[in-house]
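Enquirer: Just need the structure, nothing else, for what follows:
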Amino acid sequence: MGTFERYLSLWVALAMFVGIGLGLLAPTAAELVASLEIARVNVVVAVLIWLMIFPMMLKVEPGCLREVGRQPKGLLLTIGINWLIKPFTMAALGMLCFRVLFADLVPEAAAEQYIAGMILLGVAPCTAMVFVWSNLSGGDANYTLVQVSINDLIMVFAFAPIAGLLLGVTDLVVPWGTLLASVLIFVVIPLAAGVATRSWLARRGPDGPAAIQALAGKLKPTSILGLLLTVVLLFALQAQTIVAEPVRVALIAVPLLIQSYSIFALGYGVAKLLRLPYEVAAPAAMIGTSNFFELAVAVAISLFGLTSGAALATVVGVLIEVPVMLSLVWFANRTTHWFPKS
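Expert: Sure thing, here's the model as predicted:
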């Protein structure tokens, strides 16, 4: 790692403060950027995430995808955590915090909405940013792609029933436009671009693999720059909320932080017990920890309104995601020796 990468956490912290400052000093510009959406997916955020995802997609070898099915333990692990454990532990933590621990600090109506927002985050495993975390932690690109794809397929059928059950809502409507657009924007398009670029470079014969590695190396600074700009943008878009309700934001962050680190610990620990290769174990644990916040925010707004407590809770999930996931990437990169070699 170069000097810049070693201090990535510091740059992220600075990016958070810069984002808040820009959001307060230029709120009109932040509102303009926020309005640039397709099916509630912000176009500017999408472009920045493409910058981060593309180097990972360059590593995907279509011919190796069929090999993933021969190692089903990693797939079963992420499916079990994401759909049998995570939604219910998130609901339980939200209720514990806002119905018991913080009951005297938050009005009951607001507390119930915060719990609802957390539940929506818990039922939406990550689709986009997990490629970034997998890439930064040295995950297997082919395996990560299959893990994400299977979770997206399950989400089509399981999101509404589980969210409706935990929210007590019988007529929950999934914003299919957001779900399908996110899969297209964050999986299909960058994957197609990566595979096409890889195939083009591979035609150079013996020099092909070296050319692919060289391009991935050149794009690494671009990927990190995209990450930092994403942090700036996310905090700029929510600067007014952070300043207006800092105590509420902090209270909501508490169960979300506990959930994130607990789910990662569970997934990583079980992966160690199963003796999964590190390149499979790291992304398997991170998919459950990271969230599909575009979908969660969209559903919260459609169900409870733009200014609701549920929408605020999903936004807080967005704000803590990058710092939390970077800390887990740091931890994973220092514990590769826990796992057998791939």
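Enquirer: use CA for all of it now, contacts and neighbours both
Expert: Noted.
Enquirer: For the closest residue to Leu136 other than its chain neighbours, give its distance to Met90.
Expert: Of all residues not flanking Leu136 in the chain, Val329 sits nearest, at 6.8 Å (CA to CA, 6 or more residues apart in numbering). According to CA to CA, to the nearest Å, Val329 stands 22 Å off from Met90.
Enquirer: Between the two, which has more neighbouring residues?
Expert: Between Val329 and Met90, Met90 has the larger neighbour count (other CA atoms under 10 Å), namely 25 against 21.
Enquirer: For Pro190, see how far away that one is.
Expert: With CA to CA as the criterion, Met90 and Pro190 are 31 Å apart.
Enquirer: What segments of the stretch 1-150 of the chain are strands?
Expert: Under the criterion DSSP state E, counting those that start in this stretch, the stretch 1-150 of the chain carries strands at the ranges 37-38, 41-42.
Enquirer: any residues touching the last one, and which ones?
Expert: Contacts made with strand 41-42 from outside it, assessed by CA atoms under 8 Å, 6 or more residues apart in numbering, are listed as Val33, Ala34, Ser35, Leu36, Thr178, Ala181, Ser182, Glu294.
Enquirer: Touching, the fifth one and Ala298? I think so.
Expert: Meaning Thr178. Yes. The pair Thr178 / Ala298 is scored as a contact, 7.4 Å apart, by CA atoms under 8 Å.
Enquirer: higher neighbour count, these two?
Expert: Set Thr178 next to Ala298 and count neighbours by other CA under 10 Å: Ala298 wins out with 22 against 19.
Enquirer: Residues touching the helix or strand hosting the more buried one, excluding its own?
Expert: For Ala298, the enclosing helix or strand under DSSP states H and E is helix 293-304. With contact meaning CA under 8 Å, 6+ apart, helix 293-304 is reached by 40-41, 116-117, 120-121, 124, 126, 172, 174-175, 178-179, 182, 306-308, 310-311, 314-315, 317-318.
Enquirer: filter the contacts of strand 41-42 to the buried ones?
Expert: In terms of neighbour count (16 or more other CA atoms under 10 Å), the buried residues within the contacts of strand 41-42 are Val33, Ala34, Thr178, Ala181, Ser182, Glu294.
Enquirer: Among those residues, which one lies nearest to Leu228?
Expert: Distance to Leu228 across those (CA to CA) is lowest for Val33, with 16.5 Å.
Enquirer: From Thr230, how far out is the nearest residue in space to the closest one that is not next to it in sequence?
Expert: Nearest non-adjacent residue to Val33, counting by CA to CA, 6+ apart: Val44, 7.2 Å away. According to CA to CA, Val44 and Thr230 sit 9 Å apart.
Enquirer: One more, so I can put them side by side:
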Amino acid sequence: MGVFERFLSAWVALAIIAGTALGSLFPSAFEWLSAFEFAQVNLIIAVLIWLMIYPVMVQVNFAAITQIAKEPKGLILTVVINWLVKPFTMALVGWLFFKGIFADFIEPETANEYLAGVILLGVAPCTAMVFIWSQLTKGDANYTLVQVSVNDIIMIFAFAPIAALLLGVTDIIVPWQTLLLSVGLYVIAPLIAGFITRRYITRSNSDSDNDNNKALTNFDQTMKPWSIVGLLLTVVLLFGFQAEVLLTRPLDIAMIATPLLVQTYGIFAITFIIALLIKLPYRIAAPACLIGTSNFFELAVAVAISLFGLQSGAALATVVGVLVEVPVMLSLVWFANKTKHWFASS
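Expert: Have a look, this model is predicted:
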């Protein structure tokens, strides 16, 4: 493990501090950067995430994907957690905090908007960053791709009905531009690029599997520092964009972050325990646990803005979800790596 990976949590903490400080000192610069946006997807952040995902896609072996049908338990677990458990636990946890524990500190209308924001996060499973978390736990790249792809297909049909049910509204409009652009940018485009790169690398070497595997490993090691740089720059930008909110409304941020943290660690724990009970191998179990805990924040932000407005509490809640995701997910990556020996290795 290189120095970047070994001290990744420290680098992310420094990136959070740097982003908040730079956003506070140079707000106009970050406003200019945030304007490079289409369908709620910031194109600069998209490029950085693409930089992180592309090396993972090079490791995808299309010939091995057909073998996933022989190991369906991990895929079933992902679908059950993301669509039959997570949205409803998020609604319950949000209601518990915003309508109960924090009720004396928040206006009822604001509490309703915060609750709506966290629900939207709970109904939108991650499409992009989960590839990074899978890579950091040395998860099965082929299996992770299938898990994400199945989630995206289900999302097309299930997002609007589940969100409408939990929000108590009937006019949920799926922002198709955001959904399709994100899937194209974060799944299809890097997958095609990875496929082309893999073919070039393997054709440039002999037909020996050992030579091909060595060449792919060398490519991965060469790209890995750039992936980490992409992650750190993403964190700097995310916190820079929201520096004013972080510094002027810390209590609101803390109240929104609390149920999100409870939900994230709770869902991870549920998935982790089930993965142990059904004896999933670690290469499948780790990504399955992490997929269920991360969110498709671009979609959640877009829907929150369309329903409640840019300055609403719902939009703020989805933004807080963006900010807490990276440090929280890194803590779960650390835990998964530390408990690797609890799982089967096959």
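Enquirer: Please state their TM-score.
Expert: Once superposed, the chains reach a TM-score of 0.99 (TM-score structural alignment, normalised by the length of the first structure), with 342 aligned residues with a CA RMSD of 0.8 Å.
Enquirer: Now do Trp176 of the second structure: how many residues are near it, please.
Expert: Other residues close to Trp176 of the second structure by other CA under 10 Å number 12.
Enquirer: Same check on Asp252 of the second structure?
Expert: Neighbourhood size, Asp252 of the second structure [other CA under 10 Å]: 18.
Enquirer: Translate it into the numbering of the first structure.
Expert: Here Asp252 of the second structure is matched to Arg248 in the first structure, going by TM-score structural alignment.
Enquirer: One more: Gln311 of the second structure?
Expert: Checking with TM-score structural alignment, Gln311 of the second structure has Thr307 as its match.
Enquirer: burial count for its match?
Expert: When neighbours are counted by other CA under 10 Å, Thr307 of the first structure comes out with 10.
Enquirer: give the contact list for it.
Expert: Contacts of Thr307 of the first structure (CA under 8 Å, 6+ apart): Ile301.
Enquirer: what does Gly21 of the first structure give?
Expert: Gly21 of the first structure neighbours (CA under 8 Å, 6+ apart): Ala236, Ala239.
Enquirer: Just give the closest residue to the counterpart of Asn61 of the second structure in the first structure, not the sequence neighbours.
Expert: Matched by TM-score structural alignment, Asn61 of the second structure corresponds to Glu61 in the first structure. Leaving aside its chain neighbours, Glu61 of the first structure sits nearest to Asn142 (6.7 Å; criterion: CA to CA, 6+ apart).
Enquirer: Buried subset of the contacts of helix 293-304 of the first structure as a PyMOL selection?
Expert: If you want just the buried ones from these in PyMOL, going by 16+ other CA under 10 Å, the selection is:
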select buried, resi 40+41+116+117+120+121+124+126+172+174+175+178+179+182+308+310+311+314+315+317+318
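Enquirer: rewinding a little: next, count neighbours for the match of Asn61 of the second structure.
Expert: Other residues near Glu61 of the first structure come to 15 when the count uses other CA under 10 Å.
Enquirer: That one and Pro55 of the first structure: what is the separation?
Expert: 13 Å.
Enquirer: hang on, Val320 of the second structure packs against Ala257?
Expert: Yes. Applying CA under 8 Å as the test, Val320 of the second structure and Ala257 come out as touching, 6.5 Å apart.
Enquirer: Surely Thr178 of the second structure is within a helix?
Expert: Yes. With DSSP: H, G, I helix; E, B strand; the rest coil as the criterion, Thr178 of the second structure is part of a helix.
Enquirer: Now do the contacts for the closest residue to it other than its chain neighbours.
Expert: In space, and not counting its chain neighbours, Thr178 of the second structure is closest to Ala39: 5.0 Å by CA to CA, 6+ apart. For Ala39 of the second structure, the contact set (CA under 8 Å, 6+ apart) comprises Pro175, Gln177, Thr178, Leu181, Ala302.
Enquirer: Need the single longest helix in the first structure, by residues.
Expert: helix 208-237 (DSSP state H).
Enquirer: And the contacts of stretch 246-253 of the first structure?
Expert: Phe102, Tyr114, Ile242, Leu312, Ala313, Val316, Gly317, Ile320.
Enquirer: For those, give me a markdown table that also has secondary structure and distance to Val148 of the first structure.
Expert: A markdown table is the format used below for the contacts of stretch 246-253 of the first structure (DSSP: H, G, I helix; E, B strand; the rest coil; distance: CA to CA, whole Å):
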| residue | secondary structure | distance to Val148 of the first structure |
| --- | --- | --- |
| Phe102 | coil | 35 |
| Tyr114 | helix | 27 |
| Ile242 | helix | 31 |
| Leu312 | helix | 26 |
| Ala313 | helix | 24 |
| Val316 | helix | 23 |
| Gly317 | helix | 19 |
| Ile320 | helix | 21 |
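Enquirer: Buried subset of those residues as a ChimeraX selection?
Expert: In ChimeraX, this line selects whichever of these come out buried by 16+ other CA under 10 Å:
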select :102,114,242,312,313,316,317
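Enquirer: residue boundaries of the helices in the stretch 51-200 of the first structure?
Expert: Remark: helices assigned in the stretch 51-200 of the first structure by DSSP state H, counting those that start in this stretch are 72-80, 86-96, 108-122, 129-136, 141-167, 176-183, 189-202.
Enquirer: Which among those is found nearest to Arg6 of the first structure?
Expert: Among the helices of the stretch 51-200 of the first structure, helix 129-136 comes nearest to Arg6 of the first structure, with 12.1 Å by CA to CA.
Enquirer: Tell me the counterpart residues of that closest one in the second structure, please.
Expert: By TM-score structural alignment, helix 129-136 of the first structure lines up with residues 129-136 in the second structure.
Enquirer: count of residues packed around Glu245 of the first structure?
Expert: 11.
Enquirer: quick revisit: next, find the distance separating the residue nearest to Thr178 of the second structure from Ser134 of the second structure.
Expert: To Ser134 of the second structure, Ala39 of the second structure is 27 Å away according to CA to CA.
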